[in-house]
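>>> Predicted model, plus sequence, below.
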Amino acid sequence: MPKYSIVVPFHNEEENVTTLYDRLKAVMEQGNDTFELVFVDDGSRDRTYRLLEEIAAVDSRVLVIKLRRNFGQTSALAAGFDHAQGEFILAMDGDLQHDPNEIPQFLVKLEEGYDVVSGWRYQRADNFFFRRIPSRAANWLMAALSGVEIHDFGTTFKAYRREVIQNIPLYGEMHRFIPALASWYGASICEIPISNPARTAGKSHYGLSRTFRVFFDLLTIRFLLKYMTRPLHFFGTFGALGILSGSGLASFLLLLKLVTHGHVHQDHAPLFAIATVLLLGGIQMMGIGLLGELQVRHFHTANQRAPYAVDRILRLRSSEESLLQ
């Protein structure tokens, strides 16, 4: 079993595949520990998979996972994490904007005892207005909402202990929030500065529209971190406030009816409507909270379903494995 697993998702990166493989191999071979390279083809439409296939055919340390379609970066990383066998797992992008020569400093921090080591792109080469400013705002919000004091949640360049990353369910676009989710499990987290060279080949898959989706992910993460195992505490609070407020208004209208003997529905129609809405809304929020509690119980008892579908997996058997068969 290898000590280190390097997980790299690819999507239409035919111009970078071979170069990245050569650079990763050169860096990892400098150490004395065993390693594997887990390459995930996330539904590429160019020659990315063919090149990965050729690499796997000559190197038994390379595992290639081909997904049936483009599931997205988070799902591709989840596939890589699920099939990685290393004690320590490092993830990075396949566009050469992450320098393989910086891998040893991640591994040093893991050896020191940290559970998660996150990269920090302290000098970014991206567009200032469309990438860097939105990224800084999102990172500041994420740090404030999660309580994890790191500067860069968005980069994929991170390293993990195997037992930590396997406890974190990944779906949607949650890969950028792994440190926040890991903190919920009590993981120790540190951050190291990394370079962020400009892309020299291929086309970027990130756009301004992705920034807006991050806002909704932030709300999701905040909710998950605080109420993941107790949703009734969130919905029940609003439900109780609604029921109490509605009951108070209804009691006031009832008292008014008994004292004045007037037409409450006609004379105080707005208050009557507000009381009704508050009561019904409060009951609904309480019901949602109870349903959430049922989902939490189901989550902890049912089997997890992977957010991806594998088409095929390739790995060349080493000569020692072949002799044992």
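Okay, I see it.
>>> Going by C-alpha atoms from here, please, whenever you check contacts or count neighbours.
Will do.
>>> just the helices in the stretch 51-200 of the chain please.
Assigned by DSSP state H, counting those that start in this stretch, the helices in the stretch 51-200 of the chain fall at 73-83, 103-111, 133-146, 162-165, 178-184.
>>> closest one to residue 310 among those helices?
helix 73-83 (8.1 Å; CA to CA).
>>> roughly how far is that closest one from the heart of the chain?
10 Å (CA atoms, centre = their mean, to the nearest Å).
>>> can you pull out the strands in the stretch 1-150 of the chain?
Here the stretch 1-150 of the chain has its strands, by DSSP state E, counting those that start in this stretch, at 4-10, 35-41, 62-67, 88-91, 116-124.
>>> possible to save those as TSV with mean neighbour count and distance to residue 279?
Shown next, in TSV, are the strands of the stretch 1-150 of the chain (neighbours: other CA atoms under 10 Å; distance: least, CA to CA, whole Å):
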stretch	mean neighbour count	distance to residue 279
strand 4-10	27	50
strand 35-41	27	51
strand 62-67	25	49
strand 88-91	25	50
strand 116-124	21	46
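>>> Which one of these lies nearest to residue 166?
Taking these one by one with CA to CA, strand 88-91 is closest: 10.3 Å.
>>> Show me how far that closest one is from its chain's centre.
So, by CA atoms, centre = their mean, the centroid of strand 88-91 is 15 Å from its chain's centroid.
>>> Return the list of helices and strands in contact with it.
Under the contact criterion of 3 or more CA pairs under 8 Å, 6 or more residues apart in numbering; DSSP states H and E, strand 88-91 touches strand 4-10, strand 158-161.
>>> Against that first model, consider the following:
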Amino acid sequence: MPQPPAPPPDVSIVVPIYNEVDNLPELVERIAQAMAGQPQTFELLAVDDGSSDGSRARLRELAATRAWLRPVFLARNYGQSSALQAGFDRVRGRYVVTLDADLQNEPGDIPLLLQRLESDPDVDMVSGWRKDRQDAELSRKLPSRIANRLISGATGVHLHDYGCALKAYRRPIIDRIRLYGELHRFIPSLAREAGARIAEVAVRHHARTRGVSKYGIDRTFRVILDLILVVFFMRYRQRPLHAFGGLGLWLAAPGVLILLWLFGLKLLGHDIGGRLLLLVGVMLLLMGVQMIAAGLIGELLMRIYHEAGGAPQFHAEEYVPDRAPAPFSQAPAASESIA
């Protein structure tokens, strides 16, 4: 008779890996030690992001004697966001934990984050704070500080350390977000947009002893570009006309005033054909109309997206006294829309 399927674990740990072959045996062993004294069962999803240093072969060796280790191999190097999403797509636990493979995060702090989730039902995500960072390179410390200030100020999610990979989530939050590009830096902002209540816990941090850092000052500039996308996503995803149309009105209004003033001068007999102000007024009006049109097109696309069964417009939970909370539901279908 076929064996019944094993029950899903309580905790899914997701680790993106890129050229960390020397760290893998110690990483796997320290995660096992951290979870050994915990009441929850666990699985480790080690996502190899196209490594070229033998990490894949090492993961196969380690998984041969560890049933809880689930290696995932990407076809090529897609980036950290894609590696995390590949892991998120395969998690089975009710809690999800992430950390880096370079052993700068302390696997022994995983129970600390899980304890916060278990003890506080009002918290959906616990973000690690590397309060005493051990990075020696200014090229890592300075970009991180700049990025933390920019992201906190722009998104309104105030954390000390956005860049700490050691985080824990309740499973429904992970199911609601999608990562692509380099959005892994903005997971707290995306989680907040999905309704998560976030707490921050101080965790340990270690200096890198093996491998090579993949971070540099150039990432600060990429953060700025991604931040523009995230802010737009958080504030205007469901009302793009407010973003494009608002900017369009600010451009068109002075253009209209300029043209009205020039029209008045024309009625008084003045020559306005050679004035630079005429060109400025026409350009401002045209740019404003184009922005408003872009906003209207965005509104049409959003309506098509939601009515075709895209991402839910909101997440809701029904409270039933003396019962377990009902699972989060998606937005009602178009025929059941709320007035």
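Great, that's in hand. This is a predicted model, so every value here is computed, not measured.
>>> For the two chains, what TM-score is obtained?
Overlay of the two chains. TM-score (TM-score structural alignment, normalised by the length of the first structure): 0.88; 301 aligned residues with a CA RMSD of 1.6 Å.
>>> Kindly reformat the strands of the stretch 1-150 of the first structure as a markdown table containing distance to residue 172 of the first structure.
Shown next, in a markdown table, are the strands of the stretch 1-150 of the first structure (distance: least, CA to CA, whole Å):
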| stretch | distance to residue 172 of the first structure |
| --- | --- |
| strand 4-10 | 15 |
| strand 35-41 | 17 |
| strand 62-67 | 16 |
| strand 88-91 | 17 |
| strand 116-124 | 20 |
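>>> quick one on the thing from earlier: what about the helices of the stretch 51-200 of the first structure, which gets the closest to residue 27 of the first structure?
helix 103-111 (7.8 Å).
>>> What residue in the second structure is paired with residue 289 of the first structure?
Taking TM-score structural alignment, residue 289 of the first structure has residue 295 as its aligned residue in the second structure.
>>> go on, residue 97 of the first structure?
By TM-score structural alignment, residue 97 of the first structure lines up with residue 104.
>>> Residue 205 is in contact with its match, correct?
Yes: contact criterion CA atoms under 8 Å: residue 104 of the second structure and residue 205 qualify, at 5.5 Å.
>>> just to revisit the earlier point, just tell me which of the strands of the stretch 1-150 of the first structure ends up closest to residue 77 of the first structure.
strand 4-10 (6.3 Å).
>>> Which stretch of the second structure lines up against that closest one?
Strand 4-10 of the first structure covers residues 11-17 of the second structure once aligned (TM-score structural alignment).
>>> what's the answer for stretch 144-151 of the first structure, then?
Stretch 144-151 of the first structure maps onto residues 153-160 of the second structure, going by TM-score structural alignment.
>>> same check, this time on stretch 171-182 of the first structure
Stretch 171-182 of the first structure covers residues 180-191 of the second structure once aligned (TM-score structural alignment).
>>> Check the separation of the first and last residues in the matching stretch.
The straight-line separation of the ends of stretch 180-191 of the second structure (CA to CA, to the nearest Å) is 14 Å.
>>> what's it in contact with?
79-82, 84-85, 125, 127, 151, 155, 157, 162-163, 173-174, 177, 198, 226, 230, 234 (CA atoms under 8 Å, 6 or more residues apart in numbering).
>>> Map residue 200 of the second structure across to the first structure for me.
In the first structure, residue 200 of the second structure lands on residue 191 (TM-score structural alignment).
>>> Its match contacts residue 121, doesn't it?
No: with contacts counted by CA under 8 Å, residue 191 of the first structure stays clear of residue 121, the gap being 10.2 Å.
>>> Measure how buried the counterpart of residue 239 of the second structure in the first structure is and give me the count.
Alignment note (TM-score structural alignment): residue 239 of the second structure maps to residue 230 of the first structure. For residue 230 of the first structure, the neighbour count with other CA atoms under 10 Å is 16.
>>> Equivalent analysis for the one 5 residues further on, please.
Burial measure for residue 235 of the first structure: 20 neighbouring residues, criterion other CA under 10 Å.
>>> next one: residue 238 of the second structure
Neighbours around residue 238 of the second structure, by other CA under 10 Å: 16.
>>> again, but for residue 217 of the second structure
Using other CA under 10 Å, residue 217 of the second structure has 14 neighbouring residues.
>>> Same question for residue 107 of the first structure.
Neighbours of residue 107 of the first structure using other CA under 10 Å come to 18.
>>> residues in contact with the residue mapped onto it from the second structure?
Residue 107 of the first structure maps onto residue 114 in the second structure when the alignment is built from TM-score structural alignment. Residues in contact with residue 114 of the second structure (CA under 8 Å, 6+ apart) are 95, 168.
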